[in-house]
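Peer 1: Any chance you can model this:
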Amino acid sequence: MLTGAAAARAIAAGTALPLAGGPVAFGGGEIVRRDGAGQGVREAASLTEIERHSADLLAGFLRPRAQWAGLDLGMPRIMGIVNVTPDSFSDGGDYADPAAAIARGVALAAAGADILDIGGESTRPGAAPVTVEEELNRVIPVIRALAERGHCVSVDTRHAAVMAAAVEAGARIINDVTALTGDPAAEAVAARSGAAIILMHMQGEPRTMQADPVYADATLDLIDYFAARIARLEALGVDRARVSLDPGIGFGKKDPHNLLILNELAAFHGFGCPLTLGVSRKSFIGRLSRGEAPKERLGGSVAIAALALDRGVQIVRVHDVAATFQARAMVLALAGAGA
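Peer 2: So this is what the prediction gives:
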């Protein structure tokens, strides 16, 4: 990946192309094919070879992203997390009271969050589900209050009834960890809502997803999964420009799976959809470091957010907005330096 003056020179010389219309450029890549066992065989490829292999795929990498949820994605956006739950892995109980959650959302917006993601059910590994009624009681007052203040609000839910009520209360985004497969009515509700949609990949379900997740090739398996989900939504009349893809780091994935996906994030741009990435405070950061507790994983969280921005990711979902805002400012400054 190239940024800044190097990207500008390479694009002018015809040796690189801009990624998703943003400040990052690429001068080549890899063509990945499955072998007989379904595993990926990766081969370095020039731009000419990639275009020869699939001009349509290359077009997805190049196409500037349209406005999404009313936001210009020419600049990467920060999604601030507001968990209105007693049991989320990082901040469970901190904002379980609606007044505290509203105040938290206002504070995150002031710190630089472009989107406020409101969740009323923990989906951490091993989490137990809550009733739809309880989830509604937790999130709807918070969503309504923040939307009335003019904030761009997302609802983090896998339940169709919560999606519908949240959009009615002012949410512009539906963020579903099950990619609209966890509730039989979710696809239709999301399609009719007109809201932007985040499809996240998760193998299994929260109570069991980390038991023993298995992939033939994590990146290729996710690409196949997203291709099927996008095709399904398009059949329901959803323009893919409404859809953002989240690879679901830590959701039914072991550390080698997480690392492969993070290293190959740019591969998901081929769909022509904006990308969302949530890695903030996740347990694999502690496992790869010194076993730090969730609130002590700021350094790793910001490092991966910066990596994501360098890979052209349009939306980073985080707890620590102010630190991520500062990191984004530095990434963008470096990307524009000397251009």
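Peer 1: drop to CA atoms for contacts and neighbour counts, all remaining ones
Peer 2: Noted.
Peer 1: Which other helices and strands does the helix or strand that contains Arg328 contact?
Peer 2: Following DSSP states H and E, the helix or strand that holds Arg328 is helix 321-336. Where contact means 3 or more C-alpha pairs under 8 Å, 6 or more residues apart in numbering; DSSP states H and E, helix 321-336 is packed against helix 4-13, strand 77-83, helix 98-111, helix 298-310.
Peer 1: Only the buried residues of it, if you could.
Peer 2: Within helix 321-336, the residues scored as buried using 16 or more other C-alpha atoms under 10 Å are 321-325, 327-328, 331-332, 335-336.
Peer 1: Among these, pick out the one closest to Asp183, please.
Peer 2: Val321 (30.9 Å; C-alpha to C-alpha).
Peer 1: so what's that closest one up against?
Peer 2: Residues in contact with Val321, defined by C-alpha atoms under 8 Å, 6 or more residues apart in numbering, are 78-80, 108, 111-113.
Peer 1: Adding neighbour count, write those out as a markdown table.
Peer 2: Below are the contacts of Val321 laid out as a markdown table (neighbours: other C-alpha atoms under 10 Å):
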| residue | neighbour count |
| --- | --- |
| Ile78 | 27 |
| Met79 | 28 |
| Gly80 | 29 |
| Leu108 | 23 |
| Ala111 | 17 |
| Gly112 | 18 |
| Ala113 | 28 |
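Peer 1: Could you also give me the structure for this next sequence, so I can compare it with the first?
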Amino acid sequence: MAATPARSATALETWEWGRRTYVMGIINVTPDSFSGDGLAEQLDAVVEKARAMVEAGADLIDVGGESTRPGHTPVPAEEELRRVIPAIQALAQAIPVPISIDTSKAIVAEAALEAGASIINDVRGLQGDPDMAPLAARAGVPVIIMHDRKIESADRLIPDIVRELARRIEHALSAGIAWERIVIDPGFGFGKTPDLNLLLLRRLRELTVLGRPILVGTSRKSMIGQVLGTPPEDRLEGTAATVALAIANGADIVRVHDVPQIVRVVRMTDAVVRGRW
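Peer 2: All right, here's what the predicted structure looks like:
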């Protein structure tokens, strides 16, 4: 794999963690997104949607070209590249906020960084591709490390997540990724039943023991559908509730589909929780 030149610090490294909550807007360039918002082959729509998210208050935009919903069909790297690279190139010219690439493949991450992304968001937590951690270290970019292991019982939920994320953080550090460039994601919906997801939200603050900013992605997830009995496109209120509770329990970044509405939820919750508006 070719060397990727080191990049200057992105916003994530200069953000003041704990002072306010940051909002990550989701751009899916897939034909099979679980939430029905995929924009495959629609470059103009991608740019328009991202611009609207930034105008509404998004602090960064996350671009993904492979669905990770339960039962998804894996996408070859060539197809993932075909989907995400034109989108990232266009967004890098169109929006002033950082762009993250949502992938578990190092070859896709490398091309995305060259195209204008500056953050790697890996749902496999640097475990799916042995080249991912060395790439991130070499590129000097932040990484979002997610937990995706199956949890068997409620009493093991927090201990297992903390242990596994600590192991993944150590893996990142050993590869040369700087401590201040690591963000953790407990992986709502990945290897966890709806009941365990709800318990994780209640106990989220216990993950602050790891000492890194926490990203929470509950937007439109099945845990909301299980409670409200609504399809993905009708889970705004449920998402808003989980976002507010996540912030109250220690979240630093929330990853969402409905940016305008959730930005207002974040600002109101920050006013209460952090005394900032």
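Peer 1: What does the TM-score come to for these two?
Peer 2: Here the TM-score for the pair of chains, by TM-score structural alignment, normalised by the length of the second structure, is 0.90; 265 aligned residues with a C-alpha RMSD of 2.0 Å.
Peer 1: is it fair to say Ala117 of the second structure lies in a strand?
Peer 2: No: counting by DSSP: H, G, I helix; E, B strand; the rest coil, Ala117 of the second structure falls outside a strand, being coil.
Peer 1: Let's check: the centremost residue of the first structure is which one?
Peer 2: By C-alpha atoms, centre = their mean, the first structure has its centre lying nearest to Thr276, at 2.0 Å.
Peer 1: Remind me which helix or strand that one belongs to.
Peer 2: Assigned by DSSP H and E, Thr276 of the first structure falls within strand 276-278.
Peer 1: Mind listing what's buried along whatever helix or strand comes next after that strand?
Peer 2: Read in the C-terminal direction, the helix or strand following strand 276-278 of the first structure is helix 283-288, with elements assigned using DSSP H and E. Of the residues in helix 283-288 of the first structure, those with enough neighbours to count as buried (16+ other C-alpha under 10 Å) are 283-286.
Peer 1: And for stretch 234-246 of the first structure?
Peer 2: The neighbour-count criterion (16+ other C-alpha under 10 Å) identifies 238, 240-246 as the buried residues of stretch 234-246 of the first structure.
Peer 1: What residue in the second structure is paired with Val279 of the first structure?
Peer 2: Matched across to the second structure, Val279 of the first structure falls on Thr218, judged by TM-score structural alignment.
Peer 1: Next, work out how far apart that match and Ser174 of the second structure are.
Peer 2: With distances taken as C-alpha to C-alpha, to the nearest Å, Thr218 of the second structure is found 30 Å from Ser174 of the second structure.
Peer 1: and if you look at Ile88 of the second structure?
Peer 2: Separation of Ile88 of the second structure from Ser174 of the second structure (C-alpha to C-alpha) stands at 29 Å.
Peer 1: same check, this time on Ser118 of the second structure
Peer 2: Distance of Ser118 of the second structure to Ser174 of the second structure, computed by C-alpha to C-alpha: 21 Å.
Peer 1: repeat for Asp37 of the second structure
Peer 2: Here Asp37 of the second structure is placed at a distance of 37 Å from Ser174 of the second structure (C-alpha to C-alpha).
Peer 1: Could I get the full set of strands for the second structure?
Peer 2: 22-28, 60-64, 99-102, 119-122, 143-146, 182-185, 215-216, 253-256 (DSSP state E).
Peer 1: can you list those in CSV and add distance to Arg202 of the second structure?
Peer 2: Converted to CSV, those look like this (distance: least, C-alpha to C-alpha, whole Å):
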stretch, distance to Arg202 of the second structure
strand 22-28, 20
strand 60-64, 26
strand 99-102, 26
strand 119-122, 24
strand 143-146, 18
strand 182-185, 15
strand 215-216, 13
strand 253-256, 16
